[in-house]
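Visitor: Predicted model and sequence follow; I will ask about them next.
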Amino acid sequence: MDAPRPNLNEARTKIVATVGPACNSVEKLVELVEHGVDIFRINTGHGKIPDFEKVLDMVRQVRVITNFPVAVLLDLSGPKIRLGQLAVEALELEVGDVVEFVRGSVSELPHQLCCSYGKLLDEVKVGDRIMLADGIISLLVTSKTKDTAGCKVLTAGTVRSRQGVNLPGVTLSVSSMRPEDIENAMWGARNEIDFISLSFVRTPQDVLSLKDLLASLDSTALVIAKIEKREALECLEAIVEASDGIMVARGDLGVEIDVAETPVAQKRIIQVCKDRMKPVIVATQMLESMHENSRPTRAEASDVANAILDGADACMLSGETAIGKYPVLAVDTMDRIMLHTEQLLKDSPPGGRARKSDRVHPITSAVTHSAANIAEAINAKLVVVASRSGGTAWVKAKQRNFVPTLGVSSNLATLRRMCLFWGIMPHLVESFEDPRKLIEEVIQWGRAQHFLNVGDHVVFVTGTGVINNTHNLLVVHEVSGDPLVKDA
């Protein structure tokens, strides 16, 4: 980047990057933040709490070095079903082959498969499909006894131990949170993790159970529900309502439903989130080829662009940054795609009336909406939104206004939360209790960074204190000719 973050020229859509062996150093994480990463993802499917603690310690160092409040997303694995230990480590299956699932976690014969879900043999039935290796291999259950399920191979491939197992159309009794998930969530709550996502959500109650656990530990982490099951699509609106945000987890979703349905499902999920003013992350295989290549395919670039045009608040990189050969280049490439795509959004500003949100007072919604309209009308250089909890910045983000917006707070946790909000650049201020001091501090910062010049207009949204927890003050400030900072 040409300037330290926040940078008025950075992409409005946020970037989530998964931490893994390819970026497992403070220096590499600093580089990723400098190229546009807003949130680091810790995948609990790989590693234990001591590993997560090491990553969190590195992120804390990155915040100090970059002076940017990069956030952390803890991704709970949920009831992910995996194969157990196979008798043959690389089992080649051809169309028409017959294999059988057996109870236990270790297979004794080459043609036997086993898995981590003990009730699989109780809950599958003849005619069900079993998908292995992210849907590459398809099996059909053709026979069943108490302790075995015979399967015919429909699509060929190589099976390895610990690969994922999907059971599309099969209703499972497994809990949404395993004991490991509960332990990891409690660790996250005690370590001020900003976002916690729950995999394989099926009902709103799954989300509420996690929220109750976090509330009991006084955690303010936002709960992100991952949509990757057909059951979730069937009660999507209720799940979105119960959640603080949504992740479109296309990897397992594309296996649980027909892959041809996935693009339409993605658009529907994003639209429901827009309607209910909830942030949404689009994830999985966005720049998949950059695991090995320094350039994405044209289809991948279009995939990222379409997610942005649909209304995604953030896009996520998984293996691209965790194990890929080009983690920094992948982030830089995604950032450039975002910047070019967002130019199209500028030509169709949202407009309309102020929308109510249960996150803020109705007066705050109205004032924030008006600030955006005024900023566009006077060609303001910057909108500044003061926020204690992030609610006002949340509402501002959902307006999709293209005037650069600075979300200011004296609370570091609030600033990290803003890292998920579209178009909001988090910035630490000493205090915003006194509007005059806030204006002076922001203008001084803007001029020192060469963001603001004499004659520029800045629109501030803050409060007078007359109405508690309400932003009822809108100020239009013109940068004067009196230098607030001395030239270097």
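Guide: Structure received.
Visitor: going forward, measure contacts between C-alpha atoms and count neighbours the same way
Guide: Noted.
Visitor: For stretch 395-411, give the distance from the opening residue to the closing one.
Guide: 18 Å (Cα to Cα, to the nearest Å).
Visitor: Compute the first-to-last residue distance for stretch 397-411.
Guide: 19 Å.
Visitor: I would like the residues contacting that stretch, please.
Guide: 8, 274, 277, 346, 349-351, 369, 372, 375-376, 379-389, 393, 415, 418, 421-432 (Cα atoms under 8 Å, 6 or more residues apart in numbering).
Visitor: now do stretch 210-226
Guide: Contact with stretch 210-226 is made by 185-186, 189-190, 192-201, 207, 239-240, 243-249, as judged by Cα under 8 Å, 6+ apart.
Visitor: so what's residue 242 up against?
Guide: 204, 207-208.
Visitor: how about a cut-off of 6 Å?
Guide: With contact set as Cα atoms under 6 Å, 6 or more residues apart in numbering, residue 242 has these partners: residue 204.
Visitor: Flag every buried residue along the lengthiest helix in the chain.
Guide: For the chain, the longest helix by residue count, based on DSSP state H, is helix 327-346. Going by neighbour count (16 or more other Cα atoms under 10 Å), the buried part of helix 327-346 is 327-339, 341-342, 345.
Visitor: take the one below as the second:
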Amino acid sequence: MHTKIVATLGPASLQPETMRDMVRHGVRIFRLNFSHADAAYFEPIVKTIRSLESEFGIPLTALADLCGPKTRIGEVADSPRTVGKGESLLLGLPDERPDPSRDERVFVSLDMPELLAGLRVGMPVNLSDGLLQFHVTRELKADRLYEIEAQNAGLLSSNKGIAFPGKHHALPALTAKDVKDLHEGIDVGVDAIAISFVQNANDVAMTKEEIRKHGVWVPVVSKLERQNAVDNLDAILKLTDAVMVARGDLGLECPLPELPIIQKKIIRACRHAQRPVIVATQMLLSMVKNPIPTRAETTDVANAILDGADCVMLSEETAVGDHPVETVKVMQEISENALGYYLERIQAPYAPKREKNPNKFVAYSACLIADNMEGQAIVCHTVSGTNARLTSSRRPSQNIYALTPDPRVLRFLNFAWGVKPRLIETAGGDHMARVEEFVTNCPDMAAGEPVVITAGRPTPGNDMPGTNEIKIYYK
């Protein structure tokens, strides 16, 4: 598969046989949701992933998804209760709760002063995962207590999420729990870290600094769930290793009619920056209970693939759904059916924009040669993964075999479109010789057919040249 599948593990999918079947149908990345468990819980699961990796002979990636500063309201009196359109409620810190004998309005408590700071009349407030929408109508105590008016009717329950669309929150992306989970997750063997509710590049830098303290390199996936993150996308892309379009919370922060276009713009920006991008949330949600998806869901998955997403992700569908394996199979089939049209539509490979970027043009040249010769594959020798990601961003029709000596880079490249990562030894010979040996021994490539190889060869004037060589090789 060119577009990769990310599957969230949960009670419905933790059995080794279920995980094995999901790998058979294209899952290469398993998401471990640290909102509901800790590293000790996931340690045996990571071991199962490694066992399956050995069994299938392909790299599999364990993605630790940190909880982040998810904001929830407190207890609501007589919960759940119906809120009518136009009804006024009170929103404030817990110690601002009024005497019910003097004010009978529903009080919504939020024990996070940072979120109420700077709230002003006219600003939107969303509750119950966006099903209840309000506007601030009065500032009763600055930064502490507000009157909010319902813009629609709905059901209000205790401990539901709250969002302030467009408002900057003075909250770091990493909580104390996240820092603990990050270090313990690396200890038990996770391969990538996803950070929630990213607002700017500083959040990414903070996460990378925590990883550096651990003495290792682990790729960071920035989850875009806030309007601020979309506004700061270019700066985030300079630091992050990958991006997730987390449409659930992002749909609370931005107007829903704008969400499809925001998704397309993020995917396009990620491809231009050579950063893998995952599209997530409610992709095949009806399959939590039903054995087949809705027509709209199949179209949604296909459109994400046609937009150029590197990965598509399943959440509840595989974590708690009744049909986890069937859901993965459906996603695989949609992806395989969309691929041909996608490559035809973009007239693969993509040409780079006019810029001074020799490495990108070397990757593009390799794709052009492979296309012109109808080559079987493009094989990249890559130490950091950059060569493979550059080649992937050109979206060639050929499979991209990325050969790396680094196990962490190996599993990170599972996020990249069209890339089949393979681990190679560094001892003996130069890069090109090792790649030729791989091609000779690879059963996926037929004898006598052309393969395009890219690698780096040191020269007298540059002992660290990056990718500087393209070779047409006949097996």
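Guide: Great, that's in hand. Note that the structure is a prediction, hence the values are computed from the model and not measured.
Visitor: related to what we said a few turns ago, just the closest of the buried residues of helix 327-346 of structure 1 to residue 82 of structure 1, please.
Guide: Nearest to residue 82 of structure 1 out of those is residue 327 (Cα to Cα; 27.0 Å).
Visitor: Quick check: that closest one touching residue 321?
Guide: Yes. Counting by Cα atoms under 6 Å, residue 321 is a contact partner of residue 327 of structure 1 at 4.1 Å.
Visitor: Where does stretch 297-308 of structure 1 end up in structure 2?
Guide: The alignment of stretch 297-308 of structure 1 onto structure 2 (TM-score structural alignment) spans residues 294-305.
Visitor: which of the residues in stretch 64-81 of structure 2 are buried?
Guide: Neighbour-count burial for stretch 64-81 of structure 2 flags 64-69, 72-76 (criterion: 16+ other Cα under 10 Å).
Visitor: Tell me the counterpart of residue 275 of structure 1 in structure 2.
Guide: Under the alignment (TM-score structural alignment), residue 275 of structure 1 maps onto residue 272.
Visitor: Could you find the closest non-adjacent residue to its match?
Guide: Closest residue to residue 272 of structure 2 apart from its sequence neighbours, by Cα to Cα, 6 or more residues apart in numbering: residue 393 at 7.2 Å.
Visitor: Show me what that neighbour aligns to in structure 1.
Guide: In structure 1, residue 393 of structure 2 lands on residue 398 (TM-score structural alignment).
Visitor: cool, residue 316 of structure 2 as well?
Guide: By TM-score structural alignment, residue 316 of structure 2 lines up with residue 319.
Visitor: Skipping adjacent residues, who's closest to that match in space?
Guide: residue 291 (6.7 Å).
Visitor: before we move on, what about residue 373 of structure 2?
Guide: Per Cα to Cα, 6+ apart, closest to residue 373 of structure 2 is residue 450, 7.3 Å.
Visitor: repeat for residue 66 of structure 1
Guide: Per Cα to Cα, 6+ apart, closest to residue 66 of structure 1 is residue 30, 6.8 Å.
Visitor: Work out for me the element that neighbour sits within.
Guide: Assessed by DSSP states H and E, residue 30 of structure 1 sits inside helix 26-34.
Visitor: Average offset of that helix relative to structure 2?
Guide: Comparing helix 26-34 of structure 1 with its match in structure 2 after superposition yields a mean distance of 1.6 Å (mean Cα distance after the TM-score superposition for structure 1).
Visitor: how about that helix: buried residues?
Guide: Going by neighbour count (16+ other Cα under 10 Å), the buried part of helix 26-34 of structure 1 is 26, 29-34.
Visitor: what about the helix or strand following it, how far off from structure 2?
Guide: Downstream of helix 26-34 of structure 1, the first helix or strand assigned by DSSP H and E is strand 39-43. By mean Cα distance after the TM-score superposition for structure 1, the fitted strand 39-43 of structure 1 averages 1.4 Å away from its aligned residues in structure 2.
Visitor: From residue 322 of structure 1, how far off is the most centrally placed residue in structure 1?
Guide: Centroid check for structure 1 by Cα atoms, centre = their mean gives residue 281 as the closest residue, at 4.2 Å. Applying Cα to Cα, the value for residue 281 of structure 1 to residue 322 of structure 1 is 18 Å.
Visitor: Three-state assignment for the residue nearest to the centre of structure 1, please.
Guide: Secondary structure for residue 281 of structure 1, judged by DSSP: H, G, I helix; E, B strand; the rest coil, is strand.
Visitor: Residue 127 of structure 1 matches what in structure 2?
Guide: Per TM-score structural alignment, residue 127 of structure 1 is aligned with residue 122.
Visitor: actually residue 372 of structure 1, not the one I typed
Guide: So, by TM-score structural alignment, residue 372 of structure 1 is matched to residue 367.
Visitor: Give the burial count for that match, as a bare number.
Guide: 28 (other Cα atoms under 10 Å).
Visitor: And for residue 472 of structure 1?
Guide: Residue 472 of structure 1, neighbours per other Cα under 10 Å, totals 21.
Visitor: ok, residues contacting the match of stretch 297-308 of structure 1?
Guide: 283-284.
Visitor: In helices, which of the contacts of stretch 397-411 of structure 1 fall?
Guide: Per DSSP H, those map to helices at 274, 346, 369, 372, 375-376, 393, 415.
Visitor: what's the farthest-apart pair in these?
Guide: 346 and 415 (25.4 Å).
Visitor: need the contact list for the counterpart of residue 414 of structure 2 in structure 1.
Guide: Using TM-score structural alignment, the partner of residue 414 of structure 2 in structure 1 is residue 419. Residue 419 of structure 1 makes contacts with residue 38, as judged by Cα under 6 Å, 6+ apart.
Visitor: And residue 246 of structure 1, by the same measure?
Guide: 224-226, 280.
Visitor: Report the secondary structure element holding it.
Guide: strand 245-249.
Visitor: once aligned to structure 2, how far is that strand on average?
Guide: Strand 245-249 of structure 1 sits 1.6 Å off on average (mean Cα distance after the TM-score superposition for structure 1).
Visitor: if you line the two up, which stretch of structure 2 does the next helix or strand after that strand fall on?
Guide: Going down the chain from strand 245-249 of structure 1, the next helix or strand is helix 250-256, by DSSP H and E. Residues 247-253 of structure 2 are where helix 250-256 of structure 1 lands when matched by TM-score structural alignment.
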